[in-house]
Each structure stands twice: as structure tokens, then as C-alpha cells.
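Chemist: What follows is a predicted protein model with its sequence.
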Amino acid sequence: MHDLEQKIGETEILNIPELAITAGETVCIQGGNGSGKTALLRALMGLTRCNSGDVIVLGNDMRRIGASSLERLRADAIGFVFQHYRLVPYLSAFDNILLPCYFSSKRKEEAERRSETAANDAFRLIRKLSLKDPSRLSKDAANYSAGQQQRFAIARALVGKPQLVLADEPASAMDSNGKKAVYQLLQDECRASGATLICTTHDENSIDGFDRYLDMKTLNLARERENRWSL
């Protein structure tokens, strides 16, 4: 990523001169609300297009990639944990976790390679997030608590060994023990598969084990200037 700039109207949201993250690295980006963390992950996912600069993700130019190629890249190679989960409310928790395997034969094959079936891989992940009874995955996703829905979203992002995992405040609905389990699982799964992991959080305490920690306030010059102007 080089000279990235993103605006909404005349308001500058992101201005990042340079950010390089190597394949297989685990990175935690810390910063307060409104610092640009979510905007950065959305740019990396291709959900929003930046006004200028270079955004290269897994060898793809995210400012210029075509719609069909972008959809295939997301399905095959990127796991995303949305801040507000984005589960399909009328599907069961189990079907939500397996969605990447329904859309990507590559993800399905990777899940089967690891656990014999994609279903087994879903159960393996959810057990590591303290939901040990598979029968509890049969209800529609909307019927679960926020903490449970967040766990389903994390398992969905990890199933089928994506090359890149982007996690936006992935433990916001957890207690301290739950947070520790979430970050440990994300790190363990990505390191085992060689995937790159980028997490964002506003929590500056008790998040251990990442290869690198970045301060969004320092990284994003747009917010740094805004803070100066408000003095």
C-alpha cells in the first residue's frame, strides 16, 4: 500500500503514505473510534475504492480489479470478520459458518483436506471458541447472543484456509477470557496455514502474540491532521 487516500465528499478518511505487510505476518492495528481502522480494512477487502494511491492485496490492484475478479478473490482467498458480524439471519449458525465453502470450491477442498469434511472443520473451529455442542448450531443465526454470533463470524472467516484474514474488532462482544481465546485462535489458525492476519481493535491492553502492532493514529495522516485542526 503506497500513498493511499480515501475521501467521502470533501472529508478525507484515509491518508496512509505507506504500509507493507508481508505474507504470513500477524498484525494488530490499534486505534480509537473514528481513527480509520474499519475504512482501511474495507479498502483491503475491496468494499470501498480509494481515490488515489496503490492498494495491492495478494498481488491484486484493489483500485482497478474488475467486479467478477474481485468477487472470486474474496470467495477463494479472504476471510473477513465484520465488526457487526453480518451473518445471514434466516440461515442456521452452521450454514453461516460454511458459507465460504458454498461459494468457493477451493475453500471447501481445503476444509475437507484438513478435517475430512467441511462440516467437521466448522465443528473443529467452533469448539475452539467454547461452543462444544454441535446441536446448538441449528437455530437461525438471529436467535443467538451477540457473543455467539461473533464466534460464528470468526469461524466463517477461518474455514477453508483463506490466504488473508481481516478481522475488525473481532472480540468486541467477548469477556476477557473470550477475547483471549479469539485472538489465540486467529493467530494459531493463520500461522498453521501461512495466512496473513490483520486485526483491528480499540483495546490497547491484554492483546498478546502478534508479530507487529501498529498505531492507527500514527499510520493515518488524515486523522492526525484532523486532530491538530481541532485544537
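Modeler: That came in fine, so what should we check first? Numbering: from 1, shown residues only.
Chemist: Only C-alpha atoms from now on, for both contacts and neighbour counts.
Modeler: Will do.
Chemist: Could I get the buried residue list for the longest helix anywhere in the chain?
Modeler: What stands out as the longest helix in the chain, according to DSSP state H, is helix 176-193. For helix 176-193, burial by neighbour count (16 or more other Cα atoms under 10 Å) applies to 178-179, 181-187, 189-190.
Chemist: Not counting the following helix or strand past that helix itself, show me its contacts.
Modeler: Per DSSP states H and E, the first helix or strand lying C-terminal to helix 176-193 is strand 196-201. Strand 196-201 is contacted from outside by 22-32, 37-38, 163-170, 186-187, 190, using Cα atoms under 8 Å, 6 or more residues apart in numbering.
Chemist: let's bring in a second model and compare:
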Amino acid sequence: MSLLTLKDVEFAWPNSAPFLNIASFEIAPGEHVFLKGPSGSGKSTLLGLISGVLSAQKGEISFDGQDLAKLSGGARDRVRATDMGVVFQLFNLLPYLSVMSNVTLPCKLSAARRNRVTNGGDDLETEARRLLERLGLTDEKLLNSPVTNLSVGQQQRVAAARALIGAPKLIIADEPTSALDTRARDAFLALLKEESEHAGSALLFVSHDDGLGDAFHRRVDLTQINTLAEVPA
């Protein structure tokens, strides 16, 4: 059984023609998928549909056996909070919270994610520290300071720890390495994959950098699955 299934999904912005039409796309539990697409191809829009932030005009998006279109907005929010971890392109950390508070936030919004941590014998802070240490953030003063005191690379790692905590069923990473040099990018990608495997989470990693695709179980070109895509000659 697939964790995520898209079937005949069509999306258009208000008063505009459809620009995204996907006949079929699936992700299996625990599968790591690399989604490639040029800028403006609809990658972020697709992620919005998958996470339930956006609603398609046609078709079915099923996540963990639930048709997202049949859920209320609040129910979709709960699915996202409980079973999805998102590394946003611009991180979307809360500037008025400390590093630790940002990382543990998903477990305070979702009892299920909190229970996945505590049922394993750890408290939230211990698990947050483990993830941050794995991602190279070990300075005690840094962990208790506002995220605004961190560099871009450090904020990215905090965003990854926040997405990973509580073992969500799907990790979505939207161009998370675009601001990193090659060495930092490769190290971050390796850690993200390792921690996803440790949690048993599926991983959907989105990038325009085709060179990263070999690190994943499968690569998908958005211009190939979107029947409305304008493919360069």
C-alpha cells in the first residue's frame, strides 16, 4: 500500500488556466524520492497539494489511506501536524522562540508525535538534543538562544530537526540545500537521509539540482509527470 497517492490531480490558481495535471504519482512508506523540476515548474505548488495546504480542483490525493479532499481544513491541519515534517525553503522558524523550542514545537502541537518520542523512553528535550547534535549543533548557549542568532546553515539544520522530531510518516524538503556550498550540502543531505531512515519516514526531496538524485531510491522529473508542463526543446 502506498503512503501517498495522487491520481488525475489538476490545479489552477483563481482566474487562471490549469498548469498542474498529474495522472499518477505515488510514494511508498519509507521510500526516498528525489523530485526534480526547473524554477516555476510547480514544485512548491505540488508540495502544497501533498501537504493539504492547497486543494486541487480535480482528482484525488490520498495520504495514509485518507482522501485529503474529503477532510475539513482542521482535519488536514491535524494530518500535517501529526504525520508530516516539512523543511521549508525559507525555513519558517519562529524568530521569538529559542532553538530548542522551535525543534520541539511539532510535539507540542501533536500528541501523537509527542507520544512517539516519549514512548521510546526519551523526553522531548533529550530527543531534540540528539537530533541537533546529529546535525552538528552542540553549543549549549546556541540551543537556548533565539534562532535569529544563527547563521543560515545553522537555521537550516534547526528546520531539519523540527521536521524529523516525532517520526512523521513523510518528510518533505523543499529546496533545502539551495543556500549551501557543495560540502555543506552533501553533509546535510546525508544526515537528512540517515535520520529519515532511522525514523522509518518516507522522504520527498525537491530540488532543481539533478546532481543530487543518485542519493535517493527513485528520481522523478516533474516535467514528465505533469501533462501540462512546458518541456524545453
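Modeler: Happy to help now that I have it. Keep in mind that this is a model prediction, so the values were computed, not measured.
Chemist: Could I get the TM-score for this pair?
Modeler: In this superposition the chains share a TM-score of 0.91, using TM-score structural alignment, normalised by the length of the first structure; 227 aligned residues with a Cα RMSD of 1.7 Å.
Chemist: how about the strands in the second structure?
Modeler: Ranges of strands within the second structure are 4-11, 20-27, 32-36, 58-63, 66-67, 84-87, 170-174, 202-207, 218-221, based on DSSP state E.
Chemist: against the first structure, where does the fifth one fall?
Modeler: Under TM-score structural alignment, the match for strand 66-67 of the second structure in the first structure covers residues 60-61.
Chemist: Check the offset of that stretch from the chain's centre.
Modeler: When C-alpha coordinates are averaged (Cα atoms, centre = their mean, to the nearest Å), stretch 60-61 of the first structure and its chain have centres 18 Å apart.
Chemist: neighbouring contacts of it?
Modeler: By Cα under 8 Å, 6+ apart, the list of residues contacting stretch 60-61 of the first structure reads 54-55.
Chemist: Check the mean deviation of it from the second structure.
Modeler: Superposed on the second structure, stretch 60-61 of the first structure shows a mean distance of 1.3 Å to its aligned residues (mean Cα distance after the TM-score superposition for the first structure).
Chemist: and the two most separated of the buried residues of helix 176-193 of the first structure?
Modeler: Greatest spatial distance in those: G178 and C190, 18.3 Å, computed using Cα to Cα.
Chemist: returning to what we had before: how about the buried residues of helix 176-193 of the first structure in TSV, adding distance to E12 of the first structure?
Modeler: Putting the buried residues of helix 176-193 of the first structure into TSV (distance: Cα to Cα, whole Å) gives the following:
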residue	distance to E12 of the first structure
G178	35
K179	32
A181	36
V182	32
Y183	31
Q184	34
L185	35
L186	31
Q187	32
E189	35
C190	33
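Chemist: circling back to that earlier point, which part of the second structure matches the longest helix of the first structure?
Modeler: The aligned range for helix 176-193 of the first structure is 182-199, by TM-score structural alignment.
Chemist: Geometric centre of the second structure: which residue is closest?
Modeler: The second structure has I172 as the residue nearest its centroid, 1.7 Å off, counting by Cα atoms, centre = their mean.
Chemist: Show me what that one lines up with in the first structure.
Modeler: Checking TM-score structural alignment: I172 of the second structure goes with L166.
Chemist: isn't that match right next to L41, touching?
Modeler: Yes. The pair L166 of the first structure / L41 is scored as a contact, 6.7 Å apart, by Cα atoms under 8 Å.
Chemist: Could you list every helix and strand in contact with the longest helix of the first structure?
Modeler: When contacts are defined as 3 or more Cα pairs under 8 Å, 6 or more residues apart in numbering; DSSP states H and E, helix 176-193 of the first structure packs onto strand 196-201.
Chemist: ok, average deviation of the strand it packs on from the second structure?
Modeler: Mean for strand 196-201 of the first structure is 0.7 Å (mean Cα distance after the TM-score superposition for the first structure).
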